[in-house]
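Novice: Need a 3D model of the following:
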Amino acid sequence: MLANMEHEIYRQIEETKLLPLYTATDLSCLDRLEEILVRNEVRFIEVTFRSNLALDAIKKLAQSGELIVGAGTVRTLAEAKSAVENGAKFIVSPAIVPDVIAYCIERDIPVFPGTATPGDIQRATEYGIKVVKFFPADIYGGLKAINALSGPFYDVKFLPTGGINEENFMEYIQNDHIVAVGGSFIISESAIKKDDGKTADKILKTLVDKMRS
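Specialist: Prediction:
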């Protein structure tokens, strides 16, 4: 079975260009998180399984329907299933996880498997996947690596994360081989908690304004 690359989420993420990676340790920040993302028209959030509140956060953020909520750092089939049951609309993994990919394809759920080498990318394409996470981007050569890999994998696009920040993100999103960039630099719980979201809102607005200028 092959992935359905016509899924609306692929188009929406390519339009948005920013995929915030968010690790929840305090559920009281989620209302402010949603408010800031909606105000800045970044309606995506990837909640990572790096805390034991991941499922609670996915469920709460998915309830309003204002955001397209996904699960990140998904390493097992059990995590993928529980994320989807709690409202996740897409799945991001740090590596090629066959069980997770098969589950997502079977249910027409967009899945972004983590890749770093030509072998990884080839494995992803064998499932029909044409958009892969490239992680950790800075360690594995960043834009130079993506440009080189795009030679043989001319029909694949990349969603890089790792080492991307407010200083270099524009170089990435201006590259034709890249659908969007991910990272906690886009919005984070610590920035929200600092001053009830003022700093977080300012950071996100600056990123969005840079993209539109």
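
Novice: contacts and neighbour counts: CA atoms only from here.
Specialist: Will do.

Novice: Pull out the buried residues from stretch 174-188.
Specialist: Within stretch 174-188, the residues that qualify as buried by neighbour count (16 or more other CA atoms under 10 Å) are 177, 178, 179, 180, 181, 182, 183, 184, 185, 186, 187, 188.

Novice: Packing partners of the longest helix along the chain?
Specialist: Criterion DSSP state H: the longest helix present in the chain is helix 198-212. For helix 198-212, the helices and strands in contact under the criterion 3 or more CA pairs under 8 Å, 6 or more residues apart in numbering; DSSP states H and E are helix 30-39, helix 189-194.

Novice: Give the buried residues for the first one.
Specialist: Looking back up the chat, that one is helix 30-39. In helix 30-39, the ones that count as buried by 16+ other CA under 10 Å are 30, 32, 33, 34, 35, 36, 37.

Novice: Give me the angle between the helix or strand immediately after that helix in the chain and helix 30-39.
Specialist: If you walk from helix 30-39 toward the C-terminus, the next helix or strand you reach (DSSP states H and E) is strand 44-48. Put simply, strand 44-48 runs at 150 degrees to helix 30-39, going by axes from the mean of the first three to the mean of the last three CA atoms, to 10 degrees.

Novice: let's see this one next to it:
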Amino acid sequence: MRPLQKGTIISIVRGVDPHEIVPIAEALLEEGIEWLEVSLSEEKQGLDNIKLLSETYGDRLQLGVGTVIHKEQADRAIAAGARYVITPGWERELVRYVKSLDMQIFPGVYTPGDIMQAVQEQLQVVKLFPASTLGADFVKQVQGPFPSLHIMGVGGIALSNINSFYEAGCSSFAIGSDLVPRGATRQQLSTIRERAKQYKNILHEKG
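Specialist: Next comes the predicted model:
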């Protein structure tokens, strides 16, 4: 798996039927979005999607799992083909467990205390969630004590506010329904493609 680079967009896929997931992933790849996070908010469906995407795309897709809240979920997702783990909040033991498997984990953080604990665990990337609640100014402020930390903005990120979060210091973004609607189908491919182009163009111009 490649390192997470500045300006990366991760597409969050949630509630998508396995019969629809491959054309959606193909559209994202064709528009230059190679990172995809499959949420386990609907666990069986999510695991089925991870397995199918892993078998279909292999190394072409930077495939991860999100909404992981306990070790057993991480185990099942990794067995299905996930290459990194994203959590909604901070949980030290889960972080240590995933790291012990030699897997990348991008844990959710909400406070400077959460961030401090992540730094103590020698993590280089944290997921700020929900970013839109905290606001871009929060990101700017935490750059002071944590200047080298890679902050991924997640939660409420949209075309209307991604600029402000990027300028404040978010290095990457995981984007949900504003890019791939929950439960999306192939009938929405044209919209997904257009949104993907818009997001890529914004970050390309900033880069």
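
Novice: Show me the one of the helices and strands packed on helix 198-212 of the first structure that comes nearest residue 49 of the first structure.
Specialist: In this view, those are compared for proximity to residue 49 of the first structure by CA to CA, and helix 189-194 is the closest at 14.5 Å.

Novice: any idea what residue 189 of the second structure aligns with in the first structure?
Specialist: Residue correspondence to the first structure (TM-score structural alignment): residue 189 of the second structure is matched to residue 197.

Novice: Run a quick neighbour tally on the residue mapped onto residue 41 of the first structure from the second structure.
Specialist: Aligned counterpart of residue 41 of the first structure in the second structure: residue 32 (TM-score structural alignment). Number of residues near residue 32 of the second structure (other CA atoms under 10 Å) recorded here: 14.

Novice: what about residue 32 of the second structure, distance to residue 194 of the second structure?
Specialist: Residue 32 of the second structure sits 12 Å away from residue 194 of the second structure, taking CA to CA, to the nearest Å as the criterion.

Novice: hang on, the earlier thing: just checking, the match of residue 189 of the second structure touches residue 32?
Specialist: Yes: counting by CA atoms under 8 Å, residue 197 of the first structure does reach residue 32; the two are 6.5 Å apart.

Novice: Number of residues surrounding the match of residue 189 of the second structure?
Specialist: The local packing of residue 197 of the first structure (other CA under 10 Å) involves 21 other residues.

Novice: now swap in residue 148 of the second structure and tell me
Specialist: Other residues within reach of residue 148 of the second structure, judged by other CA under 10 Å, total 10.

Novice: Mind telling me what element it is part of?
Specialist: Element membership of residue 148 of the second structure [criterion: DSSP H and E] is none; it lies in no helix or strand.

Novice: To which residue of the first structure is it aligned?
Specialist: With TM-score structural alignment as the criterion, residue 148 of the second structure matches residue 155.

Novice: got a list of what its match touches?
Specialist: Applying CA atoms under 8 Å, 6 or more residues apart in numbering to residue 155 of the first structure gives the contacts residue 130.

Novice: switch to 10 Å and redo it
Specialist: Remark: with contacts taken as CA atoms under 10 Å, 6 or more residues apart in numbering, residue 155 of the first structure is in contact with 125, 129, 130, 131, 177.

Novice: could I get the residues you listed as CSV with distance to residue 10 of the first structure?
Specialist: Conversion of the contacts of residue 155 of the first structure to CSV gives the following (distance: CA to CA, whole Å):
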residue, distance to residue 10 of the first structure
125, 16
129, 11
130, 10
131, 8
177, 14
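
Novice: out of those residues, who's nearest residue 22 of the first structure?
Specialist: Checking the contacts of residue 155 of the first structure against residue 22 of the first structure by CA to CA gives residue 131 as the nearest, at 20.7 Å.

Novice: Would you mind measuring from the counterpart of the closest one in the second structure to residue 139 of the second structure?
Specialist: Structural alignment places residue 131 of the first structure opposite residue 125 in the second structure (criterion: TM-score structural alignment). Between residue 125 of the second structure and residue 139 of the second structure the computed distance is 14 Å (CA to CA).

Novice: joint contacts of these two?
Specialist: Residues touching both residue 125 of the second structure and residue 139 (CA under 10 Å, 6+ apart) are 151, 152.

Novice: thinking again about what came up before, shared neighbours of residue 197 and residue 32 of the first structure, which are they?
Specialist: With contacts defined as CA under 10 Å, 6+ apart, the residues adjacent to both residue 197 of the first structure and residue 32 are residue 189.

Novice: And the helices in the second structure?
Specialist: The residue ranges that make up the helices of the second structure, judged by DSSP H, are 18-30, 43-57, 71-80, 92-100, 112-120, 131-134, 136-142, 162-168, 189-206.

Novice: Distance to residue 106 of the second structure for these - can I get that in CSV?
Specialist: Written out in CSV, the entries for the helices of the second structure read as follows (distance: least, CA to CA, whole Å):
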stretch, distance to residue 106 of the second structure
helix 18-30, 21
helix 43-57, 18
helix 71-80, 12
helix 92-100, 9
helix 112-120, 10
helix 131-134, 14
helix 136-142, 17
helix 162-168, 18
helix 189-206, 21
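
Novice: looking at these, which is closest to residue 9 of the second structure?
Specialist: helix 189-206 (7.8 Å).
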